[in-house]
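Asker: Fold the following and give me the result.
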Amino acid sequence: MMAVRLFCRRDRMGTAIALLVAPLLFGCQSVSSPPSPNAAPAAELHVLTSGGFNIAFDALATQYTAETGTRIVTGYGPSMGETPQAIPARLDRREDADVVILARSALDRLAAEGKVTPGTQVDLGLSKIAIAVRAGAPVPDISTPDALRATLIAAKSVAWSDSASGVYIQTTMLDKLGIADQVRPKGRMIPATPVGEIVASGQAEIGFQQLSELKPVKGIRIIGLLPDSLQKVTAFSGGIVAYSSRQQPARALLDYLSSSKADAVIRESGLEPASRKAKP
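Answerer: Coordinates of the predicted model:
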C-alpha cells in the first residue's frame, strides 16, 4: 500500500498551509472559513407578512414548524403605505427577511425593483373586502350598490386602510358610486392599525377592510362583503427576498404555503386558497 505524506509549512503569520492534499490527513487539520456573523441558523426563516394573510400565516407557521422543525420568525406590516412598518420600507432597511407575503401588486413592484428574487412570486390566498360596524350598532343595508351608496351618504364617519383595500375604496369605488365628493371628506385612511379597531372604539361608524383582517377583531360586527359589482379580489402572494442567504429553504416554505396542506387554514382565516381557484 502506497504511503501518502502531507507536508506543511507556515507563513509569516504562523498559519499552516498544506502543500499536498490527500484523502487521509496525517499531522495537519484542515481549516474551514468561519461562518458569517450575520448568517442565521439553517433551520430558521424570517418572514414579513401583511395584514390580509397574518392570521393564516400564524397558524401555518406553527404547522410548518411542527412538520419540519424549521423555526419561523415573523414580522408584520402593511403591503404599502408610508409607515416605517410597511414591508417595502423594511426591505429598504434590509431587515433580516427571507420571505415576504403581501398584496400581489406590491410584491410585483418589489420584484421589478430587484428586492424580491424574480420568478419566485406565488399567489397564496384570495381576499375580498368586507364592511363592519361597531358591535350593537344598527345594521345598515349594503346589499346592493344603491343601498351602499345611501348608507355611505348617511354615515357620519367612514374608515378604510392605507393598504390595497383602502386604496381601492378611496380612489376607485367611491368614484364608481358617484359619491367621492360627499364621502372622502368624512373618510379616514388608517395607517398600520386594523380598521376594525377604529370601528370598535367608535372612531368610525363604518369600516372597510379585507375580510381576513376584520375577522379577528373583537367589538365589531361584520355585516357582509361588498356587492359583487363593486368587489375587488386581492391576491396575497409570497416571494423570496433577493438578499436572503436562504433561498432554497425559503422556496420550500412557499411550496408548502401554496400546497393543499394549507387550504383548510387559509379558508378558516376568511381567504380562498389561490391554488384552488377556478381556471378560465
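Asker: alpha carbons only for contacts and neighbour counts from here, please
Answerer: OK.
Asker: how far away is V158 from T68?
Answerer: 44 Å (CA to CA, to the nearest Å).
Asker: Ok, R109 next?
Answerer: When CA to CA is applied, the distance between R109 and T68 equals 31 Å.
Asker: can you check V47 too?
Answerer: Relative to T68, V47 is positioned 16 Å away (criterion: CA to CA).
Asker: Equivalent analysis for E205, please.
Answerer: Per CA to CA, E205 is found 45 Å from T68.
Asker: ok, those two, which is more surrounded?
Answerer: Neighbours per residue (other CA atoms under 10 Å) separate E205 from T68, with E205 holding more: 19 against 10.
Asker: How about the contacts made by the nearest residue to V217 once chain neighbours are set aside?
Answerer: For V217, the nearest residue in space outside its immediate sequence neighbours is G196; the separation is 5.9 Å by CA to CA, 6 or more residues apart in numbering. With CA atoms under 8 Å, 6 or more residues apart in numbering as the criterion, the residues that contact G196 are 132, 207, 209, 213-214, 217, 220.
Asker: could you say which helix or strand contains G196?
Answerer: For G196, the enclosing helix or strand under DSSP states H and E is helix 195-200.
Asker: related to what we said a few turns ago, among the contacts of G196, which ones are in helices?
Answerer: Secondary structure assignment by DSSP state H places 213-214 of the contacts of G196 in helices.
Asker: Nearest to Y64 among the contacts of G196?
Answerer: Here the nearest of the contacts of G196 to Y64, counting by CA to CA, is E213; it sits at 21.9 Å.
Asker: does A264 count as helix, strand or coil?
Answerer: Classification of A264 into helix, strand or coil gives helix, according to DSSP: H, G, I helix; E, B strand; the rest coil.
Asker: For the comparison step, fold the sequence that follows:
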Amino acid sequence: MKKALLVAASILIATSPMAHAAELKVLAGGSTTGWLNELSSQFERANGHKVTIHFDSTPNLIKQATSTPFDLGVVPVDVFRNAGAKARFAPGPTIDIARVGYGVIVRAGASKPDIGSPDAFKKALVDAKSITYLPASAAGAYVASVFEQLGVADAMKAKTVAQTSPGDIAKAVAKGDAELGLFLINVLMAEGVELAGPFPGELQNDLVFTAAVAADTSEADAAKSFIAFLQTPDAAAVIKAKGMNPG
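Answerer: You can find the predicted model right below:
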C-alpha cells in the first residue's frame, strides 16, 4: 500500500501543470529497447518531459556511466557490480523493473533440438554446426558461463558467430547464418525464428534490469517520477507483453 501511494504521488507531481518539463537522459540495457521505448513515449505524452535513451551492452553502459552525464539508468544489475559505475548513481537501493530468462531459437520450420536437461542441452550444442549470441554483454557472459558449466566452452568458440547487437541474433538464425541462437528470451522473439525452449532449470537464470537515479542529476524529481511510472500496472502489462517479467 505504501509503495502504491509513493508511485501515485510521484506520477501526480510529474503530471501537474506546474511541473517543470525536464529533458531526461537515460542509460538502458539493449534488451529493454522494445518496452522502454514504448513506455518512455507514454511518459512523455503524460507530462511533457522529454526522454532520450542510450541503449547499450553492459560493458558500454559502464563506460557511459563513468564518462558522460546522465539522469537515470535502467540497466542490468551487473552495471552496479562495477565500483566506478555504481559511484555515479545516488546511494541507496536500486529498484528492479524487469527480469527475463534465457532460451534457444532455431530457424522457423527447422527441427527443434531437445534442450530439456543439461545433458540434452550439451548434446544439442555439440551437434549444432554453428551458434550465435552476443558475447560482449551481461547476458552473453552468462551464456559463456553455461558453456563452461557444460564443459563445451572450447568447442563453442570454434562454432560461434558473434553478434554486436541483441537484435542481430534472431536475424542471423532466420537467415541461416547460425543454427542455434542463445540469449534472453524476449530478444529472441522475432520473425523467422522459433523458440526451441528455455535453458533447462538447473542452468536457467534471470537477468534483472534495475533502475536508479544518477548521483549528480539536476532532474532528480523527474527521474524518480519516470522510475515510478515504470512500476505502474500499465507499465507492467507492456513489459510482460514484450516478453519480460515485471519487477
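Asker: TM-score for this pair?
Answerer: With the length set by TM-score structural alignment, normalised by the length of structure 2, the two chains reach a TM-score of 0.83; 226 aligned residues with a CA RMSD of 2.1 Å.
Asker: Tell me how many other residues crowd whichever residue in structure 2 pairs up with S259 of structure 1.
Answerer: Alignment note (TM-score structural alignment): S259 of structure 1 maps to T232 of structure 2. By other CA under 10 Å, the residues close to T232 of structure 2 number 15.
Asker: was I right about T232 of structure 2 contacting L5?
Answerer: No. Between T232 of structure 2 and L5 there is no contact under CA atoms under 8 Å: 11.1 Å.
Asker: Assign a three-state SS to I169 of structure 1, would you?
Answerer: Following three-state DSSP, the label given to I169 of structure 1 is helix.
Asker: okay, now the counterpart of it in structure 2: neighbour count?
Answerer: Taking TM-score structural alignment, I169 of structure 1 has V143 as its aligned residue in structure 2. V143 of structure 2 has 25 neighbouring residues, counting by other CA under 10 Å.
Asker: Any idea how far apart the tips of stretch 93-102 of structure 1 sit?
Answerer: Termini of stretch 93-102 of structure 1 sit 17 Å apart (CA to CA).
Asker: now do stretch 217-235 of structure 2
Answerer: Criterion CA to CA; first-to-last residue distance in stretch 217-235 of structure 2 is 24 Å.
Asker: So the residue opposite G270 of structure 1 in structure 2 once aligned versus H20 of structure 2, what's the distance?
Answerer: Matched by TM-score structural alignment, G270 of structure 1 corresponds to G243 in structure 2. G243 of structure 2 is 34 Å from H20 of structure 2, where distance means CA to CA.
Asker: One more: V106 of structure 2?
Answerer: Between V106 of structure 2 and H20 of structure 2 the distance is 48 Å, computed by CA to CA.
Asker: Can you get me a residue count around the counterpart of K186 of structure 1 in structure 2?
Answerer: Under the alignment (TM-score structural alignment), K186 of structure 1 maps onto K159 of structure 2. The number of residues packed near K159 of structure 2 is 17, by other CA under 10 Å.
Asker: got it, and K2 of structure 2?
Answerer: When counting by other CA under 10 Å, one arrives at 7 neighbours for K2 of structure 2.
Asker: Now do the same contact list for the match of K186 of structure 1.
Answerer: 129-131.
Asker: May I ask which of those has the most neighbours?
Answerer: Top of the contacts of K159 of structure 2 by neighbour count (other CA under 10 Å): I131, with 25 neighbours.
Asker: Check the gap between that residue and A172 of structure 2 for me.
Answerer: When CA to CA is applied, the distance between I131 of structure 2 and A172 of structure 2 equals 9 Å.
Asker: Spit out the residues that contact those two alike.
Answerer: The contact sets of I131 of structure 2 and A172 overlap at A178 (CA under 8 Å, 6+ apart).
Asker: Setting the sequence-adjacent residues aside, check what's closest to the most centrally placed residue in structure 2.
Answerer: With distances taken as CA atoms, centre = their mean, structure 2 has S31 as the residue nearest its mean C-alpha position (3.5 Å). What sits nearest to S31 of structure 2 in space, not counting adjacent residues and going by CA to CA, 6+ apart, is V187, at 6.2 Å.
Asker: What's the separation between the one you found and G151 of structure 2?
Answerer: Between V187 of structure 2 and G151 of structure 2 the computed distance is 26 Å (CA to CA).
Asker: thinking S258 of structure 1 is in contact with D123, fair?
Answerer: Yes. S258 of structure 1 is within contact range of D123, at 7.3 Å (criterion: CA under 8 Å).
Asker: What is the aligned counterpart of Q121 of structure 1 in structure 2?
Answerer: Using TM-score structural alignment, the partner of Q121 of structure 1 in structure 2 is T94.
Asker: pretty sure its match contacts A211?
Answerer: Yes. Here T94 of structure 2 lies in contact with A211, judged by CA under 8 Å, at a distance of 5.6 Å.
Asker: More neighbours: which of these two?
Answerer: Applying other CA under 10 Å to T94 of structure 2 and A211 shows that A211 carries more neighbours, namely 28 against 17.
Asker: Could you say which helix or strand holds the alignment partner in structure 1 of that one?
Answerer: For A211 of structure 2, the equivalent position in structure 1 is taken to be G238, counting by TM-score structural alignment. Under the criterion DSSP H and E, the helix or strand holding G238 of structure 1 is strand 234-240.
Asker: which residues touch that strand?
Answerer: Counting by CA under 8 Å, 6+ apart, the neighbours of strand 234-240 of structure 1 from elsewhere in the structure are 52-53, 98-104, 107, 116-117, 120-128, 164-165, 247, 250-251, 254, 274.
Asker: check the fit of it onto structure 2 and give the mean distance.
Answerer: Averaged over the aligned pairs, strand 234-240 of structure 1 sits 1.1 Å from structure 2 after superposition, using mean CA distance after the TM-score superposition for structure 1.
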